[in-house]
Structure formats: C-alpha cells, structure tokens
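# Give me a model of this one.
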Amino acid sequence: MTTQWIRERKRESEESQTHSDFRSCDDFLGLASQLNARAPQLLDEVAAAIGPVDDSAGVEALRTLAAQRGPGFDADMVLTMACAILLSQRPDLSTWRMVRQVAYHSRSLGESLGAAMSAHRRVSATAGQAYVTLAVLLFKALESGVLEAASELRNQDRKNAREHWRANRSLEEIWWGLRGSDFMNFEEEMRVFGVLSEIDLAVFQRLLGDSQDPLLVDAALLSAGVGAFTPRFAVWERCANEAPDAFAEDGSWNGSVLMPLLLLRCLLYTSRCV
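Got it, this is the predicted structure:
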C-alpha cells in the first residue's frame, strides 16, 4: 500500500477538476504524436524562430507562425512544446532567458512549460539529461545571484528576503515560515526544478542538500510536490531520507536548511488536513 498524506488522493482529484484548462503532460504527448504523423518539421521550425522577445507582440508573432505552419493544431501548445525542445537543444542561461521572456508574455505558455518539458523528455533520448543540466545551472545561477528575474519588482523582493535571512539567520526564522519571503519569487525556474525532480531525484536532493539558501530550497521543494499545492508524500519521504544531518546529538542546529524545511512543510501540510 502506498503511503500518502491525508486526503492526498482527494486533493489531486480536486486540482484536476479545478484546472481543467491546464495542459498536462499527456496532452503534450498526444500533440507530439499527432505532429509526428502530420507535420513532423513544425516543432523544429517554430523552435528555430524563437529569439529575444520584448513584448506580447513578439509572442503573438510566434503564435501566428505556429498557426500558419500548422493549421488545425493548437498554436499555444505548439509554441510551448517548441520552447521545451529549444531548451533541450541548448540548455544554457541565454536560451533560458529567451524562453522565460516568451513565457513572461504568455500566461498559457508559462503555466504549461513544465508539462511540455515532461512530455518531450519522454519522447527524446537526450532531452532528460539536457533538462538536468539546465536545472542545475539555473539553481546555481539563482543561488549566486547571477540569474535575475524578468521583473524588477521580483528582483527587489528576492534581495529584501535574502537580506532579512542573512540578518536573522536562525531556526526560528525557518519555523516561522521564512518571514518576508515568497516562493513565487522563483516562479519561472520552479517549473524546471519540478521536471528535475521527476527525471533525477538524486541530483535534485544533492542540489538542495548542498545549498544554504532556504528561500531557494523551499521554492524547489514546493516545485517537486513537497507540501502546498501538489503534496506527494513519496517525494517528501525520499528527500527526508537523503537530507544531510541538520542537528547534533545535543539538539543544536548545524546550519543545514533542507531538513528543517522538510519538517516545516510536513507540519504545515498535515496541520491543514486534520
């Protein structure tokens, strides 16, 4: 018998009904199958056309291209899948910034990019490793501050939250839920971290276990289904089993942030389900 959080099955059912317009991995797998039979070059053509986008007009031009080259197909889904393919071909910061800008000006693409990546890695022999490479690169770039958000407001929020943590670094701050922080400050990259947790949970665990940035680690945990919106006990359990020691025999904290965050997410989710 599979162990799950209380009401986990019910919650998954409720979410699938609530987000009926959300494109799933299966939706993109279906699209890939249809395109392979009827328009095998379409995705590569659209992917090749993706470049720097400054506004919604640039996204609309890409959507128009997808519609013209592939009449009868959902242009938004084609563009989203093309972005996923481009990231698998060029898993670097420059390409990520381009795709992120497209997603920034297209809500449907932003919401479905992770599902498209999950689908593409199932039909491509090389996409999975490329996404692992990309996720590790993004995590380290965020951790070091090299990768900024597309929004200046979000950049300021990140800066303020990190300054607060550095000035108040303690277990109490973690137990209080990292006051002043917002996991949505890493919204764009969370999609990729979620895909990483699906492809190679061991790499995901090591990445988080080695980090001392609780804001980023917490966002990555949420992307993988540890608490909050898509709770999956199996992921929480595996992360907890592999997390580095955070406490000495006398109960003192050694500074490692992963285990305290896992305990926090466990407490928050179970307290909301009883």
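
# From now on I want contacts and neighbour counts done on CA atoms only, so please keep to that.
Noted.

# Would you mind naming the helix or strand containing the residue nearest to Leu207 when sequence neighbours are not counted?
Among residues not flanking Leu207 along the chain, Val136 sits closest, at 7.4 Å (Cα to Cα, 6 or more residues apart in numbering). Applying DSSP states H and E as the criterion places Val136 in helix 127-144.

# Which other helices and strands does that helix contact?
Secondary-structure packing of helix 127-144 (3 or more Cα pairs under 8 Å, 6 or more residues apart in numbering; DSSP states H and E): helix 75-89, helix 93-104, helix 107-123, helix 187-199, helix 214-223.

# Any chance of TSV for those helices, columns distance to Gly30 and mean neighbour count?
Below are those laid out as TSV (distance: least, Cα to Cα, whole Å; neighbours: other Cα atoms under 10 Å):
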stretch	distance to Gly30	mean neighbour count
helix 75-89	11	24
helix 93-104	22	20
helix 107-123	9	21
helix 187-199	19	22
helix 214-223	24	23
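
# run this one through as well so I can compare:
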Amino acid sequence: MPDMPMPTMTDRAMRSRRCTQGCDASVLLNATGGSEAEKDAAPNLTLRGFGFIDRIKALLEKECPGVVSCADIVALAARDSVGVIGGPFWSVPTGRRDGTVSIKQEALDQIPAPTMNFTQLLQSFQNKSLNLADLVWLSGAHTIGISQCNSFSERLYNFTGRGGPDDADPSLDPLYAAKLRLKCKTLTDNTTIVEMDPGSFRTFDLSYYRGVLKRRGLFQSDAALITDAASKADILSVINAPPEVFFQVFAGSMVKMGAIEVKTGSEGEIRKHCALVNKH
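Take a look at the predicted model:
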C-alpha cells in the first residue's frame, strides 16, 4: 500500500475523539518534562502520519511562516485524505490556533472507549455539543483505519469474565468472531493490527454500516449503534439511499466536529513545529 497515513490518523478523529481541549492539534505534541502526552494514550497508539503532518508544516513555514496552524493542517488533511479514497469534499473553515498542552490522562478520560454502550457513547458526544445524528454519521469514519487487538479482544475471549473462546460477545457474528480469533490469538495481544472495515478499509464507503447491521462491527461501540431504535433507523435510511446522501450528512457532521472548542484570536499559538510548543 502506498504511504497514505492520514486516513489512519483521522478515522477516530472524525468522531470527535481527539478534541480533548478543543480541536487544537494537541494530539500532535510530543511528551515533555517526563509527562506523557495524548499521543501516548492507549486509544492513540495506532495513529500514524505524524511525519506526514510535519512535512506539510515545514513546506508551509517556508512559504508563509507563522500563518497556518497545525490544527488547520489536520482539519484540511483529514478532508483531503477522505477525498483521495473516494469520500466527499467539504469546505473547512480555517483560523484555528494550536494548543500548548497535551495530557495523556485527558485522552483516556475523554476519548470514548470501544467498550461503551449506546447511552455512554451518546453522552460522550453530547459532552462535545454533538448529537445523535453526529454520532451515527461520524461513526462511519470506521470505514477506514485499523485497531490493535486489545481494543476488542474481550469480545472474543472474555466477555462475561469466564474466559476462553466460548466466552464471546453474543452480539458479535460468530463467523466474524472466529476470523478475528485467527488474527488475535490471545486476550492480551497488543501488537497485532486488524482492519476496522475488512476488505474495504482503503475506500470511503457504506460498507462499515452494512457490517454493523450484520453484527460485524469490530468494537462494542460499533455494535451499540443498532441497539438504539433511532440510531438503527438512521443507518437503514442511509443504507437504502444513494451514497451521496451519506457523503452529505457526514460532511456536515465533520464541519460541526471541526468547530469544537477551537482556539482563535490570541488563544494558543501557531506552532513552528507541530510536535513542539514554541519557545518564548
């Protein structure tokens, strides 16, 4: 596969999951002073593309130093990476400024867990001023991206606590669970990588939702989408409509998500390097 890191970086970012202190590119910051940063938190360990963002930033700094923030670069790159793999285009409002704080614990506290049920998921989105529709449509970003086995292995081996392959999540299609166990051979596997949308993870399409309806969502949080009547109805309505309908609602939720608690004016800064706070 050619080097296309940004879809992986944006798969869960497109679900509002990265904006712990607002959409201020704090996830790009390296750890400093012995304190771990957001990128060191377990939900972020499969993120790639940091070097890609750095290359974009270096080119922009050469042409127009101190003008384009890392936060805007991430928002624009997310949009363009979706377009490259067949998804929609949307206008990205710019003018964000970069945050100067990145704390591992905040990522752990604020990024919705893959084990969440529907009520927990919806509350997490509402905490960021997003609604049910945003939850459903931004979840569609799972049509791209990857996950480590330990994000879902309890669904395969230890769902009720008894342990073993007979203790699987009953909401997971048994054939899909068997295929996952061939890849994730132990409960504690934290190195093996699995596609979130098997067979289609390089294409932005509706196959994620079709998988969820067949009980083949990778995470419990994916399966949760069809436990709520309104959420399931929304999915069915889009599945039965032309792809352009999903593209339109997804793009609208992306614009809304990209405005979460942004820093503007004199807030934050425009970093010279996306992994480092400016020296003052």
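
# For the two chains, what TM-score is obtained?
Superposed pair, TM-score by TM-score structural alignment, normalised by the length of structure 1: 0.28. Supporting alignment: 122 aligned residues with a Cα RMSD of 5.9 Å.

# circling back: pretty sure the residue nearest to Leu207 of structure 1 sits against Gln205.
No. The criterion here is Cα atoms under 8 Å, and Val136 of structure 1 misses it with Gln205 at 11.2 Å.

# Give me the more crowded residue out of the two.
More crowded of Val136 of structure 1 and Gln205, by other Cα atoms under 10 Å: Gln205, with 21 against 17.

# What residues of the helix holding Val136 of structure 1 count as buried?
For helix 127-144 of structure 1, a neighbour-count test (16 or more other Cα atoms under 10 Å) marks 127-132, 134-139, 142-143 as buried.

# and the next element down the chain from that helix?
Using DSSP H and E, the helix or strand that follows helix 127-144 of structure 1 in sequence is helix 152-167.

# Run the angle between that following helix and helix 214-223 for me.
If you take axes from the mean of the first three to the mean of the last three Cα atoms, to 10 degrees, helix 152-167 of structure 1 sits at 120 degrees to helix 214-223.

# Which secondary structure elements does helix 152-167 of structure 1 sit against?
Taking 3+ Cα pairs under 8 Å, 6+ apart as contact, there are no helices or strands that helix 152-167 of structure 1 lies on.

# That one: which residues count as buried?
Going by neighbour count (16+ other Cα under 10 Å), the buried part of helix 152-167 of structure 1 is Arg154, Asn155, Asp157, Arg158, Ala161, Arg162, His164, Trp165.

# Kindly calculate the angle that it makes with helix 187-199.
When the same axes, to 10 degrees is applied, the directions of helix 152-167 of structure 1 and helix 187-199 differ by 70 degrees.

# Would you tell me what the next helix or strand after helix 152-167 of structure 1 is?
As assigned by DSSP H and E, the chain's next helix or strand after helix 152-167 of structure 1 is helix 171-175.

# Check which helix or strand Lys179 of structure 2 maps to.
If you go by DSSP H and E, Lys179 of structure 2 is part of helix 174-183.

# Going by neighbour count, list what's buried in the helix or strand following that helix.
Following helix 174-183 of structure 2 in sequence order, the next helix or strand is strand 193-195 (DSSP H and E). The neighbour-count check on strand 193-195 of structure 2 (16+ other Cα under 10 Å) flags Val194, Glu195 as buried.
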